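Visitor: The sequence and its predicted three-dimensional model are supplied below.
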Amino acid sequence: MATVILVRHGRTTANVAGILAGRAIGVQLDDVGQEQAKRTAERLAAVSFVGVVSSPLERCRQTARLILDHQSPTLTGTAEAGETAAAANATGTHNPLHAVDAVEDDITECDYGQWQGLALSELVKEPLWSVVQGRPSEVVFPGGESMQAMQSRAVAAIRRLDAKFEAEHGPNAVWVAVSHGDVIKSILADALGMHLDHFQRISVNPASVSIVRYRSEQPHVAAMNTDAGDLSWLRTVAAEPQLGGGAGHQAAGHQAAATSGS
């Protein structure tokens, strides 16, 4: 079972302005968002990835690049977004520390349609707002997509990519997906077996880390909305969830060290 680390992009200029950015072009991380993403990248430096996949939107690609900047040169197989590995090698621009493995359209932000670019202070006055909060499975944004469609495409993409990385790198492969708050919340809701109507109970803060393992029986959510803590336990062999809760990551790490004779 491969492991996916779900990372939300850092804080943006639109977040600060209280604007629903949606898929608008040119929305970038602000200074705080850059620092948030850098701290997350420093946390993730303890883990070796087989790949990093990003939403095509700039704020996610900025976050992904900071994560890759903190990875060791052992990360291989990456190429500049939109550029094949062969082309990158041919031009001499292939650098695993300054590249994004892939851009995945299906983990992009929800298409908020006519709501995109509007102030949240105005949107809360719309009748649809209460439906977004309480019954999101019924929501279709005017001129945009439904929240069910957002969840369906995102979950399908994550599961497809997870299976791909496991097939190529084995069951202990770890990879990163950089996406958006509502998208990650919908993925976590699916992994937890929650109806989409309950996904607003989940918080996914800027630059937060959530972790899911797609086991053969059912998904296992190992972490949600974390912004601190050691992640080196992800380098150990993934254990099945234990009846009674098990001994935790630290014990697993000690056991792995003892087995290796160190």
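Guide: Received the coordinates, thanks.
Visitor: make it CA atoms for all contacts and neighbour counts henceforth
Guide: Noted.
Visitor: Surely Val103 is in contact with Gly51?
Guide: No - assessed by CA atoms under 8 Å, Val103 is found out of contact with Gly51, at 11.1 Å.
Visitor: what kind of secondary structure is Ile211 in?
Guide: At Ile211 the chain is in strand, as set by DSSP: H, G, I helix; E, B strand; the rest coil.
Visitor: State the distance from Arg153 to Leu188.
Guide: Using CA to CA, to the nearest Å, one gets 14 Å for the distance from Arg153 to Leu188.
Visitor: more neighbours, these two?
Guide: Leu188 (27 against 16; other CA atoms under 10 Å).
Visitor: Could you list which residues are in contact with that one?
Guide: Val212, Val221 (CA atoms under 8 Å, 6 or more residues apart in numbering).
Visitor: Use this one as the comparison:
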Amino acid sequence: MTTVLLVRHGQSTWNAAGLMQGQTAHVPLSELGHEQARAAAAELRELRPGAMVASDLHRAVQTAEHCMAATGRRFTTTPALREQGYGVLEGRPSRELWDVVDWTDVHWAAQGGESLAQLHARVAGYLSDLQAAPPADVVALVTHGDTIRAAQAVVAGHGPEAMPHTTPHNGSITRLEL
């Protein structure tokens, strides 16, 4: 059995501004986000991960750097742990999207984006590979809210239509067993 510790990145400057981030690569952590990342890193140190992998998006990498400083554990990055892509909607105020996004259709995607079904399939593939060849008994994955929700559904044996509705808080750690 492999324990997976899903660390959600700290608050980003776009989280604070209420902007849709998706896979926009350059978005950094806010000052609060750095505080949240340091707190998550301190908690992670106590959980003793034997390996750490992060999304390659800047906000996750910055969070992983805090985790590395606290645990002494180096990390690798992968695009497999990125947030759901929202294509042309990225950078727009999130509140404007409630009338644009079809939240009921798991196959809906914005132009240039990714559907929940595609996100779910990407995360399922990554977790399957991780389970087949775990780098350690306890693995920390520094990632994003929708990616964590997809991982929760995958591990529970559910499809994308049954992803949890609640997104974990910035700087939180969600524990799953593979």
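Guide: Here it is on my side, so go on. Every value quoted in this text rests on a predicted model; they were computed, and no experiment measured them.
Visitor: residue in structure 2 matching Arg153 of structure 1?
Guide: Using TM-score structural alignment, the partner of Arg153 of structure 1 in structure 2 is Arg122.
Visitor: Surely that match is within a helix?
Guide: Yes - assigned with three-state DSSP, Arg122 of structure 2 falls within a helix.
Visitor: That one against Arg82, yeah?
Guide: No - using CA under 8 Å, Arg122 of structure 2 is not in contact with Arg82, being 9.5 Å away.
Visitor: so Met68 of structure 2 is in which element?
Guide: Secondary structure from DSSP states H and E places Met68 of structure 2 in helix 58-71.
Visitor: what's the following helix or strand after that helix?
Guide: The helix or strand immediately downstream of helix 58-71 of structure 2 is strand 76-78, counting by DSSP H and E.
Visitor: From Gln62 of structure 2, how far out is the match of Arg153 of structure 1?
Guide: Taken as CA to CA, the span from Arg122 of structure 2 to Gln62 of structure 2 is 23 Å.
Visitor: Distance-wise, check the alignment partner in structure 2 of Glu122 of structure 1 relative to Glu90 of structure 2.
Guide: Aligning on TM-score structural alignment places Glu122 of structure 1 opposite Glu96 in structure 2. To Glu90 of structure 2, Glu96 of structure 2 is 11 Å away according to CA to CA.
Visitor: Which of these two has more residues huddled nearby?
Guide: Neighbour tally, Glu96 of structure 2 and Glu90, criterion other CA under 10 Å: the higher count belongs to Glu90, 17 against 12.
Visitor: can you give me the strands for structure 2?
Guide: Assigned by DSSP state E, the strands in structure 2 fall at 3-8, 51-55, 76-78, 138-143, 173-177.
Visitor: Export the ones you listed to CSV and append columns for distance to His165 of structure 2.
Guide: Output for those, formatted as CSV (distance: least, CA to CA, whole Å):
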stretch, distance to His165 of structure 2
strand 3-8, 16
strand 51-55, 22
strand 76-78, 25
strand 138-143, 17
strand 173-177, 15
